[in-house]
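Student: Would you be able to build a 3D model of this:
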Amino acid sequence: MSEESFKEGIVAAIPSLRAFARSLSGNRDRADDLVQETLAKAIANRERYTPGTNLKAWMITILRNQYYTEGRKRKREVPDSDGDHAATLTALPQQNGHLEMNDFLSALQCLPEDQREALILIGASGFSYEEAAEMLETRVGTVKSRVSRARSRLDELMSGSPDFKRDSASIEASRELLQRALGV
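Tutor: Okay, the predicted model is just below:
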């Protein structure tokens, strides 16, 4: 693979990397940091990439490993236990669409990590079950099972679980958002 086609492949993968990072972290700024770190590592380790393989999948794997590495480091950090500092950093959304997207992202974060990863790789990033299984280092059947359980749980949460109380119009709008985002 030429240097130019490698660079083009990296640039083409950025939207998928951002979407996957956002789904993992649940935070736009942290997602951007993860993508930036992934791009830097991909460029620095270009010689480790095997030409002819899926560049986007290689970069998703780098991002996923970076996310877990950071997660292990964050366990040692002192949390904002009373939430005072965190409360000063939030801004309420201006439109209902933002609220619905926040509900969706909150519901997505309620899923176990293995289910959330599989769902985002299949539903939002467009990878095949086989590609996702390779990236997650598991079997295709396991990925299918995780996606199925994740979709069922998201539908339950978005359809009126006590965790997500909303009016019927908002529930329907969230359901449509879920269907568009996941292609169901």
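Student: rest of the way, CA atoms for contacts and neighbours
Tutor: Noted.
Student: Name the SS class of Asp163, please.
Tutor: coil (DSSP: H, G, I helix; E, B strand; the rest coil).
Student: To compare with the earlier structure, here is another sequence to fold:
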Amino acid sequence: MVALLPRLRAFARSLTRNAADADDLVQQTCEKALAGLSGFTPGTKLESWLFRIMHNQWIDVTRRRRPTLDIESEGLAETLTGEDGRLTTQARMEWRAVSAAMADLPPDQSGVLMLVCVEGLRYREVADILDIPIGTVMSRLARARTAVADALDGKSTAAPASGEHAR
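Tutor: Alright, predicted model coming up:
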């Protein structure tokens, strides 16, 4: 479980959009997992079980209060120490652009994007974790990828005004 903490935190950040809330969600997930360890089936993937617990916990938390959409810097500078200044600047700009594009996604899309593209989970695993049909996973992922790509290309994702043609 300890080895999965960075992955759990990344998924929590995609759900909560706030570092402090993400840390709380990871802690709550670990507490629930340890308390309900008898619910884990040996031979299955621990990370899928933990992601499912986290997603369910996040749903419970959001039902109790309105979620915050505050995004904080990830501290990328520390990971790039000693790099070429031009590469560091470019990496920071790309990181900010991707973070901003993901922040604009609805939570259901950002969660699927995080689980598939960052965590490398299969569509079936994501569908099981989120308790949604696999087609919904594919649809949300496609919309998320398109929105991020459009944002990075500088395209507007807003609906066109009347009389304008969609791109």
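Student: Give me the TM-score for these two chains.
Tutor: The TM-score (TM-score structural alignment, normalised by the length of the second structure) is 0.73; 143 aligned residues with a Cα RMSD of 2.8 Å.
Student: Can you find the partner of Arg7 of the second structure in the first structure?
Tutor: Using TM-score structural alignment, the partner of Arg7 of the second structure in the first structure is Ser16.
Student: Check Gln57 of the second structure too.
Tutor: Checking TM-score structural alignment: Gln57 of the second structure goes with Gln66.
Student: returning to that earlier point: and the match of Arg7 of the second structure, how many neighbours does it have?
Tutor: For Ser16 of the first structure, the neighbour count with other Cα atoms under 10 Å is 20.
Student: quick one: it and Gly123 touch, right?
Tutor: No - taking Cα atoms under 8 Å as the definition, Ser16 of the first structure is not a contact partner of Gly123, at 11.6 Å.
Student: picking up where we left off before, so what's the match of Arg7 of the second structure up against?
Tutor: Residues in contact with Ser16 of the first structure (Cα atoms under 8 Å, 6 or more residues apart in numbering) are Ser125.
Student: before we move on, back to that, let me know the distance separating the match of Gln57 of the second structure from Glu77 of the first structure.
Tutor: Computed as Cα to Cα, to the nearest Å, the Gln66 of the first structure to Glu77 of the first structure distance reads 17 Å.
Student: How about Ser128 of the first structure?
Tutor: Look at Ser128 of the first structure and Glu77 of the first structure: by Cα to Cα, they are 37 Å apart.
Student: who has more neighbours, the two?
Tutor: Between Ser128 of the first structure and Glu77, counted using other Cα under 10 Å, Ser128 has the larger neighbour count: 13 against 8.
Student: What's that one aligned with over in the second structure?
Tutor: Match for Ser128 of the first structure (TM-score structural alignment): Arg122.
Student: The closest residue to that match other than its chain neighbours: how many residues sit nearby?
Tutor: In this structure, Arg122 of the second structure finds its nearest non-sequential neighbour in Val116, 6.4 Å apart by Cα to Cα, 6 or more residues apart in numbering. Residues near Val116 of the second structure, counting by other Cα under 10 Å, number 18.
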